[in-house]
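S.K.: Pasted the sequence and its predicted model underneath.
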Amino acid sequence: MKRNRVIGVDLGGTTTKFGLYNDQAKLLHQWAIPTDTTSNGSHILKNMCDSIKQTLKENELTVDSLLGVGIGAPGVVDNENGTVCNAFNLGWSDKQDVKTTFNEQGLTIPLYLTNDANCAAYGEGNISNDESVVFITLGTGVGGGVIIDNKILQGNVNSAGEIGHMRSYLNYGFTCTCGNDNCLESVASATGIVNVAKKESEDFNESSQLNKMIKENKDITAKTVFDLAKQDDKLANKVVDLITYDIGVSCGNIANLLNPKSIIIGGGVSHAGTMLLDKIVSVFNTVAFPLVKTSTKIKLATLGNDAGITGAAYMVIKGETKHDETI
């Protein structure tokens, strides 16, 4: 049987998303299952394998029709050995042997495994036909992935692309989830933006709906801040300017170091759209080296929630981060 089908998997803390593709990266079928994090996530891998086998059966396919399975997973991924650890949102504090579990479940096909942010970067880069891409995701946290010459940059201990843990220039002293202070994630994530708004509100005395909401202890989100900024709220505008300055400087430094073809901004915060992008680009243009400024483009992500499964499928098709011929 011809191996002309690929499965891409985006393993998330709440939902595990799957995509069945042909060998030209055309999406044929898409589905999802809840991620069962009970019992320290001990059911996750078997549930994933069962779902893949069930979908193959429903589509009248066999394991022999698959080129492989690509997986983007949170935590620290060991591409050589096919393991994941420190994926705390999955309950995986200990090392999980993905490779062995797939083999035991009868999925004896090539396995392609990388960090979820790298996977999303690979998807966005391939859709854009950009061989060198830095992907920054602004969501609950701030993640990143680096693609150089269409290869995922893994780093010495598989930790390349930790853009969220670059130093913030705002210097609020917020403690990041990693334990360090003043990480970019502590101010530019969805939670960080709210914390910046509350911090700036302390000494803000001008008329502002955002300031009023904070003083009255009403719930606000990053979306609240950007929506009010679009209405020319003074505190909201100040917060957006501060955040985009920080992100823009970080993008400039990244571009000066790597000179990728594009830096792509994704994640929930990116839904702020052109307001976010235009301000980041304005700062980027003051930081980037002149030749870098004209050769690296800052743009918004296009794949949304499908970036992970798309990148995972492309890993299989292009043979990126494969362990061996069987798992």
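M.R.: Yep, it's here.
S.K.: okay, CA-based contacts and neighbour counts for the rest of this
M.R.: Will do.
S.K.: mind listing the helices in the chain by residue range?
M.R.: Remark: helices assigned in the chain by DSSP state H are 38-41, 44-58, 98-104, 116-127, 185-188, 190-201, 209-215, 222-230, 234-258, 274-287, 290-295, 307-318.
S.K.: So which residue is smack in the middle of the protein?
M.R.: By Cα atoms, centre = their mean, the chain has its centre lying nearest to Ala117, at 3.5 Å.
S.K.: Could you work out which of the helices of the chain reaches nearest to Gly68?
M.R.: Of all these, it is helix 307-318 that lies closest to Gly68, at 5.9 Å by Cα to Cα.
S.K.: Could you list every helix and strand that that closest one packs against?
M.R.: Secondary-structure packing of helix 307-318 (3 or more Cα pairs under 8 Å, 6 or more residues apart in numbering; DSSP states H and E): strand 5-11, strand 15-22, strand 66-73, strand 111-115, helix 116-127.
S.K.: redo that, cut-off 6 Å
M.R.: When contacts are defined as 3 or more Cα pairs under 6 Å, 6 or more residues apart in numbering; DSSP states H and E, helix 307-318 sits against strand 5-11, strand 66-73, helix 116-127.
S.K.: now that helix: how far from the chain's centre is it?
M.R.: 14 Å (Cα atoms, centre = their mean, to the nearest Å).
S.K.: Using the neighbour-count criterion, name the buried positions in it.
M.R.: Using 16 or more other Cα atoms under 10 Å as the test for burial, helix 307-318 gives 307-317.
S.K.: Okay, one more to line up with it:
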Amino acid sequence: MEKAILGLDIGGTGIKGGVLINGHLEDIRSIATPAKESKEFILETIANFIEGYISYDLIGIGVGIPGLVDVREGIVLGLSNIPAFQHVELKKFLTDRFSKPVFINNDANCFASGVHKFGVGRKFNHLVGLTLGTGVGGGIVINGHLYSGVNSAAGEWCSSPYLDYDFEHYCSGKFFEKYYHSKPKALAKLALAGDATAIRAFDEFGHHLGELVKHILYALAPEAVILGGSIRKTYPLFKNALFQSISTFKYPTVIERFEILLSEMDETAIHGAVALVELEKENEVVNN
């Protein structure tokens, strides 16, 4: 049997998994997250889900979590959308249960790692991954290595002050719902049909996102920003406004070497969780 790596994406509404075999992601499954249940019940749900993959010859388990993580110890420090999952020693629990190496990180960090390892970010040494959905998540790759910072909090631009709130307020689905009382997908259909209000919504969104990208450029000057998340699918509707905003960046020689790309992977979160194990294997080779 071929060696396999299990990747898990644990979110507030669903738990999704898949195995990487010979560079290909296979056997993707999902279940609902029992987000309102006790910590113990949620842990057993995760373990039972993993049991379904034990027939594979697993060499490691990677887990992406939408919250802060003590990466070294594998402790989930808190998830706002899963109230009982606070200070959970998830790595110890899974290692004790399955006797496999386990690596855990923030899901946006996993996204950045995944697109760098498996996706359109492979050609870059320095990149930032931005997930645009219900919220905004950010992950950083520097010199080809994921940079998580303390408690995996690097790249949390969602909480950086912007205008009267923060960047997440203006660069996620929250913007469309608050100011246009609609979901991005529904507004995109209207915009494509020529609706002036919907077109304006995406122009404004693109401007705000451009301001976030400039914020990133001033701090890190990456070679690329890779966009993920559901809102990336509406990219043609906000692309012009996005680049118009970025064009005001003060260092044109940096912009000349800068790209914005869309993640082409449908299961980026799982790929990213798998990448946590892949990167650890590579580090072992380098250090031995």
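M.R.: All right, it came through fine. These figures come from a predicted structure and were not determined experimentally.
S.K.: Quick check: TM-score for this pair?
M.R.: For this chain pair, the superposition-based TM-score is 0.88 by TM-score structural alignment, normalised by the length of the second structure; 281 aligned residues with a Cα RMSD of 2.4 Å.
S.K.: out of the helices and strands packed on helix 307-318 of the first structure, nearest to Arg167 of the first structure?
M.R.: Relative to Arg167 of the first structure, the nearest member of those by Cα to Cα is helix 116-127, separated by 19.0 Å.
S.K.: got a list of contacts for that closest one?
M.R.: Residues outside helix 116-127 of the first structure that contact it (Cα atoms under 6 Å, 6 or more residues apart in numbering) are 72-74, 133, 135, 144-145, 307-308, 310-312.
S.K.: just those now: which is nearest Gly192 of the first structure?
M.R.: Closest to Gly192 of the first structure, out of all of the contacts of helix 116-127 of the first structure and judged by Cα to Cα, is Gly144, at 16.4 Å.
S.K.: That closest one: neighbouring residues, count only.
M.R.: Neighbours of Gly144 of the first structure under the rule other Cα atoms under 10 Å: 25.
S.K.: quick one: it from Thr108 of the first structure, how far?
M.R.: Using Cα to Cα, to the nearest Å, one gets 31 Å for the distance from Gly144 of the first structure to Thr108 of the first structure.
S.K.: can you check Glu124 of the first structure too?
M.R.: Applying Cα to Cα to Glu124 of the first structure and Thr108 of the first structure gives a distance of 28 Å.
S.K.: and what of Leu27 of the first structure?
M.R.: Distance of Leu27 of the first structure to Thr108 of the first structure, given as Cα to Cα: 23 Å.
S.K.: repeat for Val292 of the first structure
M.R.: Distance, Val292 of the first structure to Thr108 of the first structure, using Cα to Cα: 45 Å.
S.K.: before we move on, what about Asp278 of the first structure?
M.R.: Distance, Asp278 of the first structure to Thr108 of the first structure, using Cα to Cα: 48 Å.
S.K.: okay, these two: which has more neighbours?
M.R.: Counted by other Cα under 10 Å, Asp278 of the first structure and Thr108 do not tie: Thr108 has more neighbours, with 19 against 15.
S.K.: What is the equivalent residue in the second structure for that one?
M.R.: In the second structure, Thr108 of the first structure lines up with Ser99, judged by TM-score structural alignment.
S.K.: Return the distance of its match relative to Lys91 of the second structure.
M.R.: Here the distance between Ser99 of the second structure and Lys91 of the second structure works out to 11 Å (Cα to Cα).
S.K.: Pretty sure Val146 of the first structure sits against Val134.
M.R.: Yes - if you go by Cα atoms under 6 Å, Val146 of the first structure and Val134 touch, sitting 4.6 Å apart.
S.K.: contact partners of stretch 233-243 of the first structure?
M.R.: Stretch 233-243 of the first structure is contacted from outside by 197, 208, 225, 228-229, using Cα under 6 Å, 6+ apart.
S.K.: Redo these as CSV? Include distance to Lys2 of the first structure and neighbour count.
M.R.: Below are the contacts of stretch 233-243 of the first structure laid out as CSV (distance: Cα to Cα, whole Å; neighbours: other Cα atoms under 10 Å):
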residue, distance to Lys2 of the first structure, neighbour count
Ala197, 56, 25
Ser208, 63, 18
Val225, 52, 24
Leu228, 55, 17
Ala229, 55, 20
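S.K.: Aligned to the residue nearest to the centre of the first structure, what sits in the second structure?
M.R.: In the second structure, the residue equivalent to Ala117 of the first structure is Ala108, according to TM-score structural alignment.
S.K.: again, but for Leu257 of the first structure
M.R.: Per TM-score structural alignment, the equivalent position to Leu257 of the first structure in the second structure is Ala219.
S.K.: residues near the equivalent of Ile65 of the second structure over in the first structure, how many?
M.R.: In the first structure, the residue paired with Ile65 of the second structure according to TM-score structural alignment is Ala73. For Ala73 of the first structure, the count of nearby residues is 26 (other Cα under 10 Å).
S.K.: Sweet, I'm off.
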